[in-house]
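1. sequence plus predicted model, see below.
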Amino acid sequence: MRGPAATALCAGALLLFGALVGLSAVWTHGRWWALALGAAATIAAELATPRGLLRIAYAGGWIAATAYFLLARPEGDFVVASDAHGYTFLGLALLVLALAVATVPPRGRTRPTMGAAAGPTA
């Protein structure tokens, strides 16, 4: 399978994978060592995905899963507390978003070839 179907399948898989990594990061963010491990796993997985749509899909899944738990629960409390661990986790979410957006390759620009950079020949 090649082309748009393969890209869509990979993007869907990375969306689900990002959601699972984000969910596990939320569940374990209460301990400093688990927060560090979750941050390392999150950033490593994001950097391992190719730039563009696939990295955006991973980051979108991660952010969607974590944003769900940043909202208030029906009891009135929060899963992510407003303490040092919670704010560090929120900073990690902003880092995931910034890294995904900043590494999107520009559209419409092509790289110069070796022949174009060589200059005129006489």
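-> Noted; the coordinates are in hand.
2. alpha carbons only for contacts and neighbour counts from here, please
-> Fine.
3. Ala57: neighbour count?
-> Using other CA atoms under 10 Å, Ala57 has 25 neighbouring residues.
4. so it touches Thr7, yeah?
-> No. The criterion here is CA atoms under 8 Å, and Ala57 misses it with Thr7 at 10.8 Å.
5. ok, structure two:
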Amino acid sequence: MKNEPTPLLAQPLALPSLGRAALYVGLFVLGAVVGAAGALVQSAWFPLGLLLALAGEVGLCFGGALAARGRAGAVAPAAGWMLAVILLTTSRPEGDFVFASDGGSYIFLLGGMAAAVMCATLAPTRQPDGGQVRLGK
């Protein structure tokens, strides 16, 4: 019997290192900041503010994926963005609110979620090394 490598799904789950965990927490906080800033900018300068807010989220999510070299780097800022935006959608007892009930707010909410999913899907992942990684060899 040859000494074959253990399949990826059969390997035990490893916790991230302290530096990688700090990176994920930092990306989460940055995602919350970008979500709050985007909520304010998207309605202030309607067409360009909306594009700026969505471009900021895409840049942060894809940059986080590149920095972490994996999908978790895109998921961490997306989770922070989502938490901040969901908390900002609630109205206060005085009647104050951040999001108006117009099309731009819905495009920001749904477009931001779609952009986060796309960044997590297109994130670069680690590829296996060695000669036995292709089928038929």
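-> Structure received. These figures come from a predicted structure and were not determined experimentally.
6. how big's the offset between stretch 61-70 of structure 1 and structure 2?
-> With mean CA distance after the TM-score superposition for structure 1, stretch 61-70 of structure 1 departs from structure 2 by a mean of 0.7 Å once superposed.
7. so which residues make contact with that stretch?
-> The contact list for stretch 61-70 of structure 1 (CA atoms under 8 Å, 6 or more residues apart in numbering) reads 14-23, 26, 78-80, 93, 96-97.
8. which one is the most centrally placed residue in structure 2 nearest to, not counting chain neighbours?
-> For structure 2, the residue whose C-alpha lies nearest the mean C-alpha position (CA atoms, centre = their mean) is Ala78; its distance is 2.9 Å. Using CA to CA, 6 or more residues apart in numbering and skipping the chain neighbours, the partner closest in space to Ala78 of structure 2 is Ala116 (5.7 Å).
9. thought that neighbour was touching Val58?
-> Yes. Counting by CA under 8 Å, Ala116 of structure 2 touches Val58, with 6.8 Å between them.
10. neighbour count winner among the two?
-> A direct count of neighbours by other CA under 10 Å for Ala116 of structure 2 and Val58 places Ala116 higher, at 26 against 22.
11. mind listing what that one touches?
-> Contact analysis of Ala116 of structure 2 by CA under 8 Å, 6+ apart lists Glu57, Val58, Cys61, Ala74, Val75, Ala78.
12. do you know how far it is from Phe108 of structure 2?
-> For Ala116 of structure 2, the distance to Phe108 of structure 2 equals 12 Å [CA to CA, to the nearest Å].
13. and what of Glu94 of structure 2?
-> When Glu94 of structure 2 is compared with Phe108 of structure 2 (using CA to CA), they lie 24 Å apart.
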